[in-house]
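>>> here are the coordinates; sequence isn't available:
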């Protein structure tokens, strides 16, 4: 059960006069930078909890502790400091030999990468100047660690800038401690005129990796267009939804287009998320403008020969008319569809800060209504004070979470003042 549901159930029971179970356990980790949001990293193993974050002085820091109750934190500060850019989120992973890997502070920047030399020991971190190709690794953004089908460690990133970038994948060998290129070419090539923005690849219940993305012509966020999809069993060989091979690198002309949303059509990067129905079919959640000019949530599902596209929301008067560069203070976030035993799909969204569950019929994707939703941040709100003008951010992993308040993104620009640091907390159910 997701930690948000566990905590919500615990709080409801705590409010009841018939039962007084213990509240969720919340412990302080450190004081952290709160001037703008940039995602921190949480990694859990069978025995350890690892958190990577920017401390009160903006310095990249790793803290670890055993999962045992009452265990002490071990801290290590790394030679990297963040500025005002919300793109500079942190990626972290633990390989099969127990070494910790951290990549951070990248927005069209040279590689910032640290790894331990003694398994699980944050005080043995060393800086690594290059992974595979030092010349290529000079304009990196969006670092992501993931696992291949065999559990091997994969790292991906964008090479180049917004409107002109390629997607690069590397593979790690724990026996040698070295990285190598997973693919002979970039996964996707913007041909010097555009780049692709991905969410995923998402491992599916069918044993395959599913990838959805949008294309962008320029740094202007309004120039996203053409929702696309590909699928793979090994992250090396990719096909369209109908099974036809996709030669690499994938270009706009060759891509499997799901919905040809035009430039300035109301579709934004990072909001094309994949979920699955009970038949293991992928369903892409995204948003775009409709004829009356409003922004609405849509679902797309491959149904044998075609993409079935259905509108999942019916919001009167809501339009998110975004544009420009830098990190946006987003009005809308979407998650992947989740199926229940009653033949319905739940699509969780957050609109202007309010969580909403959209309900659709699993068989037809027809709308069945909406209801208020609950996020982990909402559940923690009575327990963790959030200063005015800030939001409570959370990251979850394997039954635990971290939570910390910050100001929202400010298009990667400095603000007129610097707020006091806030407390980064560990949340245990």
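Great, that's in hand. Since the model is a prediction, treat every value here as computed from it, not as a measurement.
>>> CA atoms for contacts and neighbours, from now on please.
Will do.
>>> can you show me the helices along the stretch 301-429 of the chain?
376-380 (DSSP state H, counting those that start in this stretch).
>>> which residues in the stretch 301-429 of the chain form strands?
In the stretch 301-429 of the chain, the strands defined using DSSP state E, counting those that start in this stretch lie at 307-311, 332-334, 338-339, 344-351, 354-361, 367-372, 391-397, 400-406, 422-428.
>>> is it possible to get a markdown table of those that adds distance to residue 72 and mean neighbour count?
Converted to a markdown table, these look like this (distance: least, CA to CA, whole Å; neighbours: other CA atoms under 10 Å):
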| stretch | distance to residue 72 | mean neighbour count |
| --- | --- | --- |
| strand 307-311 | 50 | 17 |
| strand 332-334 | 35 | 19 |
| strand 338-339 | 37 | 20 |
| strand 344-351 | 36 | 22 |
| strand 354-361 | 35 | 20 |
| strand 367-372 | 39 | 14 |
| strand 391-397 | 20 | 19 |
| strand 400-406 | 16 | 24 |
| strand 422-428 | 12 | 21 |
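>>> okay, one more to line up with it:
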């Protein structure tokens, strides 16, 4: 049985779906420390990653009340964190400026922080498993003057990928760099993988599967207004990111743009379509994309699952009842979180689990599970009764892959609309260990 199948089957043990919330003993809450909570900068979904494990250790990062980067480490299974408040600082009043971390295949911690059309801020640990960082540095020195949405991905061989947007909302391009653990050097893989052509920008989500295939999907945005999001496009690389192809196997002529992209789902502008969600792929390399938008003929945005099994399908989870409008600029105060996703196929059935937060359910950490996508029945449950405010889910992807354990970064935060600041006192960062 494949690792992915084992992981996803484990997530569906009977105790997972009993009652209105998970049994108390299935979620172990590990406190870490209090942190900035005046907006959602510590709890946005596009942190890749907020938590990350390497061998027997787990690392964490967040901003303190003063905007300093805090790094932490613990031995898995322990409640005791070693925390270090660094001299690095970020503009925490802008929720885009999150911290992303990853540990490479030799145990070095990599960190990128404080980016919203800013020059690159990047550092690496002095030694494996250390919280002590070398001085901030460039990666390649190329295309590093206007960085947004930095994301690290670890390849199965231990090398890293680094994705980020170069440019601005409505006129940005996707840059991809690669880190080789044998040389400890970064190189440019693509200076412009997905081209906005000066007219639009791609807001993506990506996933590296067990066979080292890289999957990426994205919505286009025509301006700084989130209401101009439209469509869901897709590409895959089977050679470490050098070349890219469609589900048909047809090779892309790079850069990818709006006219040559493969579309998994056509979604008009002004559909309350959100950007930067999540995706995965099963053992066969079939992609699954979680998102939300308002279906045609309805005024209620719903979570959707877009997946491929020889052809593209779009399924509405259909359980939401409250309408809202998604428009304007800056980080929005939205009644639902962007969704995290796991999805898999077993015994001829397609299954999926979505992790989310919704004001309809009291703004808790919740999940929706469907064990057979041939049917539209989703079972919706809360992980705990804890109020999480404007939190969005992020989790330890590497621990999930290696040890079949689901650890969520959780902090109650409050986001004001359009980069406003609330008067929320520092709130406790916690790790939810979901025992399955």
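Alright, I've got the coordinates. Predicted model, so just to flag it, every value in this text is computed and none were measured.
>>> for the two chains, what TM-score is obtained?
The TM-score (TM-score structural alignment, normalised by the length of structure 1) is 0.81; 404 aligned residues with a CA RMSD of 3.5 Å.
>>> for residue 285 of structure 1, find the nearest of the strands of the stretch 301-429 of structure 1.
Proximity to residue 285 of structure 1 (CA to CA) singles out strand 332-334 among these, at 6.9 Å.
>>> next one: that closest one to chain centre, how far?
In terms of CA atoms, centre = their mean, to the nearest Å, the centre of strand 332-334 of structure 1 is set 12 Å apart from its chain centre.
>>> in which helix or strand does the counterpart of residue 235 of structure 2 in structure 1 reside?
By TM-score structural alignment, residue 235 of structure 2 lines up with residue 230 in structure 1. Secondary structure from DSSP states H and E places residue 230 of structure 1 in strand 224-232.
>>> tell me the residue furthest from the middle of structure 2?
Most distant residue from the mean C-alpha position of structure 2: residue 297, 29.4 Å away (CA atoms, centre = their mean).
>>> from residue 271 of structure 2, how far off is it?
Distance, residue 297 of structure 2 to residue 271 of structure 2, by CA to CA, to the nearest Å: 10 Å.
>>> please apply the same query to residue 374 of structure 2.
Here residue 374 of structure 2 is placed at a distance of 25 Å from residue 271 of structure 2 (CA to CA).
>>> go on, residue 200 of structure 2?
17 Å.
>>> kindly report the same for residue 351 of structure 2.
On the measure of CA to CA, residue 351 of structure 2 and residue 271 of structure 2 end up 26 Å apart.
>>> rewinding a little: quick one: closest of the strands of the stretch 301-429 of structure 1 to residue 133 of structure 1.
strand 391-397 (31.1 Å).
>>> report the inter-axis angle for that closest one versus strand 422-428.
For strand 391-397 of structure 1 against strand 422-428, the angle by axes from the mean of the first three to the mean of the last three CA atoms, to 10 degrees is 40 degrees.
>>> could you say what helices and strands strand 391-397 of structure 1 packs with?
If you count contacts as 3 or more CA pairs under 8 Å, 6 or more residues apart in numbering; DSSP states H and E, strand 391-397 of structure 1 packs onto strand 41-44, helix 376-380, strand 400-406.
>>> can you redo the ones you listed as TSV, where the extra columns are distance to residue 185 of structure 1?
Converted to TSV, those look like this (distance: least, CA to CA, whole Å):
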stretch	distance to residue 185 of structure 1
strand 41-44	29
helix 376-380	40
strand 400-406	37
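>>> what sits against residue 90 of structure 2?
By CA atoms under 8 Å, 6 or more residues apart in numbering, residue 90 of structure 2 lies in contact with 63, 67, 68, 69, 97, 113, 114.
>>> and with 10 Å instead?
Contacts for residue 90 of structure 2 were tallied using CA atoms under 10 Å, 6 or more residues apart in numbering; they are 63-64, 66-69, 97-99, 113-115, 121.
>>> that one and residue 394 of structure 2: what is the separation?
As for residue 90 of structure 2, its distance to residue 394 of structure 2 is 20 Å (criterion: CA to CA).
>>> over to residue 136 of structure 2?
Look at residue 136 of structure 2 and residue 394 of structure 2: by CA to CA, they are 25 Å apart.
>>> all set, thanks.
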